[in-house]
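Asker: got a predicted structure plus its sequence, pasted below:
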Amino acid sequence: MIKQVGDTTINLKHKASCHCGSVVLELDLPNGIENPRRCDCSICRRKGAVVASVKLSAIKILQGEDELRLYQFNTHTAKHYFCSVCGIYTHHQRRSNPEEYGFNVGCLEGVNPFLIPEVPVNDGVNHPADRKAVA
């Protein structure tokens, strides 16, 4: 889908893929990459990806759904998906907001996440869902 804003044409649909190309996603990003970040929780620290989020309806698997594998740990709330062929993390259903997917910005076609200036790091070690409510 294409959106015209003044004299600028914006592509709302973006493709993302794993390293080997077995898994291909289509993402609806009407405002581009919003809120890119890293996380220092145990899994994110190891994968080192820059992530951004979209609503669940904004990701469509175009190819390779049978190649995706699910990994869950701790509370089993978040659902982390990766390609079973090349091992690349593509996206995850977020623990802090299960109505959103986090996606690996490095999987977007034509995007180099190292060129995004000042990517903040979220404190995933002290996840908000782990904090007890103050009475």
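Answerer: Yep, it's here.
Asker: every contact and neighbour count from this point should use C-alpha atoms.
Answerer: Noted.
Asker: find the nearest non-adjacent residue to residue 26, please.
Answerer: Nearest residue to residue 26, sequence neighbours excluded (C-alpha to C-alpha, 6 or more residues apart in numbering): residue 15, at 4.6 Å.
Asker: report the separation between the most centrally placed residue in the chain and residue 10.
Answerer: In the chain, the centroid-proximal residue (C-alpha atoms, centre = their mean) is residue 103; its distance is 1.0 Å. Between residue 103 and residue 10 the computed distance is 20 Å (C-alpha to C-alpha, to the nearest Å).
Asker: got another, please set it beside the one above:
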Amino acid sequence: MAEAPMTWKSGGCHCGAVRFDVLAPDEIEVKECNCSICRMTGYLHLIVPAERFRLTKGADKITTYNFNTGTAKHHFCSVCGIKSFYVPRSKPDGFSVNVRCLDDGAVTVTRITVFDGAHWEEAMAKIAHAKEA
């Protein structure tokens, strides 16, 4: 099956101090995680390789928060507090973009898949096992 064509989409934080572009199809599937930080912020994940993400504004406005294993790098705008993207634990060489922070109309979400991030190790083991089958 051929991959859908992709174009650069723009997004950013609430105040506009942080802006980014992400290379993505017009129609996407996203993940909703139930871990404490994603649940509390309503984050919808579009996980991409690093070469499909570029920070275009506000590197000096980003503050980073780590917890648990410290692998994930939760980047927030130091002005408005919005986490529009971060480095996820599941893909530390890529980025997770909060689809809710993309500019209006940039993408259409066709499906939301729930990820059990509250039980991260078990959930990742199930995914690995499913890939082996």
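Answerer: That came through, no problem. Source: prediction; values computed, not measured.
Asker: ok so, going back, what residue of the second structure takes the place of the residue nearest to the centre of the first structure?
Answerer: Aligned counterpart of residue 103 of the first structure in the second structure: residue 97 (TM-score structural alignment).
Asker: you'd agree that match is in a strand?
Answerer: Yes. Assigned with DSSP: H, G, I helix; E, B strand; the rest coil, residue 97 of the second structure falls within a strand.
Asker: thought it was touching residue 76?
Answerer: No. Counting by C-alpha atoms under 8 Å, residue 97 of the second structure stays clear of residue 76, with 12.0 Å between them.
Asker: shared neighbours of those two, anything?
Answerer: 84-85 (C-alpha atoms under 8 Å, 6 or more residues apart in numbering).
Asker: ok, residue 25 of the second structure - contacts?
Answerer: 4-7, 107.
Asker: next one: residue 34 of the first structure
Answerer: 52-53.
Asker: switch the cut-off to 7 Å
Answerer: residue 52 (C-alpha atoms under 7 Å, 6 or more residues apart in numbering).
Asker: next one: residue 71 of the first structure
Answerer: By C-alpha under 7 Å, 6+ apart, the neighbours of residue 71 of the first structure are 79-81.
Asker: relative to residue 131 of the first structure, how far out is it?
Answerer: 23 Å.
Asker: again, but for residue 112 of the first structure
Answerer: 34 Å.
Asker: between those two, which one's more packed in?
Answerer: Neighbour tally, residue 112 of the first structure and residue 131, criterion other C-alpha atoms under 10 Å: the higher count belongs to residue 112, 11 against 8.
Asker: so where do the strands sit in the first structure?
Answerer: Assigned by DSSP state E, the first structure shows strands spanning 2-5, 8-11, 13-17, 24-28, 38-39, 51-55, 59-63, 68-71, 79-83, 89-93, 100-104, 121-122.
Asker: format those strands as TSV; extra columns: distance to residue 45 of the first structure.
Answerer: TSV is the format used below for those (distance: least, C-alpha to C-alpha, whole Å):
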stretch	distance to residue 45 of the first structure
strand 2-5	36
strand 8-11	32
strand 13-17	21
strand 24-28	24
strand 38-39	7
strand 51-55	12
strand 59-63	24
strand 68-71	15
strand 79-83	14
strand 89-93	13
strand 100-104	13
strand 121-122	10
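Asker: roughly how far apart are the nearest residue to the match of residue 103 of the first structure once chain neighbours are set aside and residue 27 of the second structure?
Answerer: Closest residue to residue 97 of the second structure in three dimensions, ignoring its sequence neighbours and counting by C-alpha to C-alpha, 6+ apart: residue 85, at 4.3 Å. Distance, residue 85 of the second structure to residue 27 of the second structure, using C-alpha to C-alpha: 19 Å.
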